[in-house]
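In: next one to model:
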Amino acid sequence: MTGPESEGLTMRRAVCPGSFDPITNGHLDIIARASKLYDVVHVAVMINQSKKGLFEIEERIDLIRQVTADFGNVEVESFHGLLVDFCKQRDIPAIVKGLRAVSDFDYELQMAQMNNGLSGVETLFVPTNPTYSFLSSSLVKEVAAWGGDVAHLLPPVVHEALVERLGKK
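Out: Okay, here's the model as predicted:
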């Protein structure tokens, strides 16, 4: 083994969780910024059995891997269950969450406090780039379904996949 772990140093790890259906430029911005702060960033595609996504979990993982490949320190996988369990299983002490608006903060603060109380995992809030402050996967899908141009809101490979998926409907 080489690198910091072989020298007795601990790798700084964090997780960026979400459904990423699909991943947007806003998501990608938060992941990119986290990848500069941590040695390893885990992107956890959380599985919600009660929701049917536009993209299957494996498709989301593949798209995220493609658009984060150049970062070099991003690992992508799915997870079903509590985020704190994902963190415990992988020895991840931090969750990185993007905040678009004050309204996000109320909910995310409660989640952060619950996660910390359950496991000691810390949550770091990263303010979203103002360019993406309105952006959500749901909004992108809705606009695209009505024929709106969302190309500037998604990585090109994700936009292509979205157009293809909506064209099949």
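
In: please count neighbours and contacts with C-alpha atoms only from this point.
Out: Fine.

In: does Glu77 belong to a helix, a strand or coil?
Out: strand (DSSP: H, G, I helix; E, B strand; the rest coil).

In: burial count for the nearest residue to it once chain neighbours are set aside?
Out: Using CA to CA, 6 or more residues apart in numbering and skipping the chain neighbours, the partner closest in space to Glu77 is Ala44 (5.5 Å). Residues lying near Ala44 (other CA atoms under 10 Å) number 22.

In: go on, the one 5 residues further on?
Out: Counted with other CA under 10 Å, the burial measure for Gln49 works out to 8 neighbours.

In: then Lys141?
Out: Lys141, neighbours per other CA under 10 Å, totals 19.

In: ok, it - contacts?
Out: Applying CA atoms under 8 Å, 6 or more residues apart in numbering to Lys141 gives the contacts Leu162.

In: doesn't it fall inside a strand?
Out: No: Lys141 sits outside any strand when classified using three-state DSSP, being helix.

In: can you give me the helices for the chain?
Out: Secondary structure of the chain (DSSP state H): helices located at 25-37, 57-68, 83-90, 102-119, 137-145, 156-168.

In: here's the other one to compare against:
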Amino acid sequence: MSTVVLPGSFDPFTLGHLDLTRRAAALGHHVIIAVSHNPSKQGTLDLETRKAAITRTLEERDLSQSVEVRTLPRGLLVDFCRELGASAVVRGLRSQLDLAYEEPMARMNHHLAEVDTLFLLTDATLSHISSSLVREVHALGGDVSDMLPAPSMDALRTASAVS
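Out: Below is the predicted model of the structure:
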């Protein structure tokens, strides 16, 4: 079983993220979800809340044996992959725009450390979902409960009630 890393801010962890996780694990990989802080994004959920929601989701979906959740330390993703013995990074592609964004990073990761990137096409029924849009729709009073696992929805509601 090879180890792969699924990096992201996961603010919040969506059904699209869950689908990628499930599919990577079904391919026989040990998946490490690497939760990061992205300073260029306006966050809603703190790092520990995101990790807890993801962990609860994995437990509820019986994925906790093949998937673990870790914090992505500052620094290069490839250094984290090397430290864990991960052979690849997993990224989801919703559209050609995602590929245009992800391709240079994938090439750089391979150049720096021979870490490959496995691209999985997003399930067509989930391709409209992004954490950024979910946060925006939720902030404007829209219902996003059909785009999130229950623990992520609970975390988002709690964060909204506090702010």
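
In: tell me which of the helices of the first structure lies nearest to Pro17 of the first structure.
Out: For the helices of the first structure, distance to Pro17 of the first structure was read as CA to CA. The smallest value, 7.8 Å, belongs to helix 83-90.

In: still on that earlier bit, which position in the second structure pairs with the residue nearest to Glu77 of the first structure?
Out: Aligned by TM-score structural alignment, Ala44 of the first structure pairs with Ala34 of the second structure.

In: Ser87 of the second structure contacts Met1, doesn't it?
Out: No: counting by CA atoms under 8 Å, Ser87 of the second structure stays clear of Met1, with 10.5 Å between them.

In: looking at those two, which has the bigger crowd around it?
Out: Ranked by neighbour count (other CA under 10 Å), Ser87 of the second structure and Met1 place Ser87 first, with 19 against 10.

In: which ones are touching the aligned residue in the first structure for that one?
Out: Aligned against the first structure by TM-score structural alignment, Ser87 of the second structure finds its counterpart in Pro93. Going by CA under 8 Å, 6+ apart, Pro93 of the first structure touches 13-14, 87, 120-122.

In: counting neighbours, what do you get for the counterpart of Thr125 of the second structure in the first structure?
Out: In the first structure, the residue paired with Thr125 of the second structure is Thr131, using TM-score structural alignment. Using other CA under 10 Å, Thr131 of the first structure has 10 neighbouring residues.

In: re earlier: so who does the match of Ala44 of the first structure touch?
Out: With CA under 8 Å, 6+ apart, Ala34 of the second structure has these contacts: 5-8, 69-72.

In: returning to what we had before: what's the most distant pair in the contacts of Pro93 of the first structure?
Out: Arg13 and Gly120 (14.4 Å).

In: more neighbours, these two?
Out: Arg13 (21 against 15).

In: what residue in the second structure is paired with the more buried one?
Out: Checking TM-score structural alignment: Arg13 of the first structure goes with Thr3.

In: go ahead and confirm its match touches Ile32.
Out: Yes: assessed by CA under 8 Å, Thr3 of the second structure is found in contact with Ile32 at 7.3 Å.

In: give me the contacts around stretch 114-129 of the second structure.
Out: Contacts for stretch 114-129 of the second structure (CA under 8 Å, 6+ apart): 14-16, 19-20, 78, 81, 86-95, 106, 109-110, 147.

In: measure it end to end?
Out: The stretch stretch 114-129 of the second structure measures 31 Å between its terminal residues, going by CA to CA, to the nearest Å.

In: now find how far off-centre that stretch is within its chain.
Out: Distance, stretch centre to chain centre, for stretch 114-129 of the second structure: 11 Å (CA atoms, centre = their mean, to the nearest Å).
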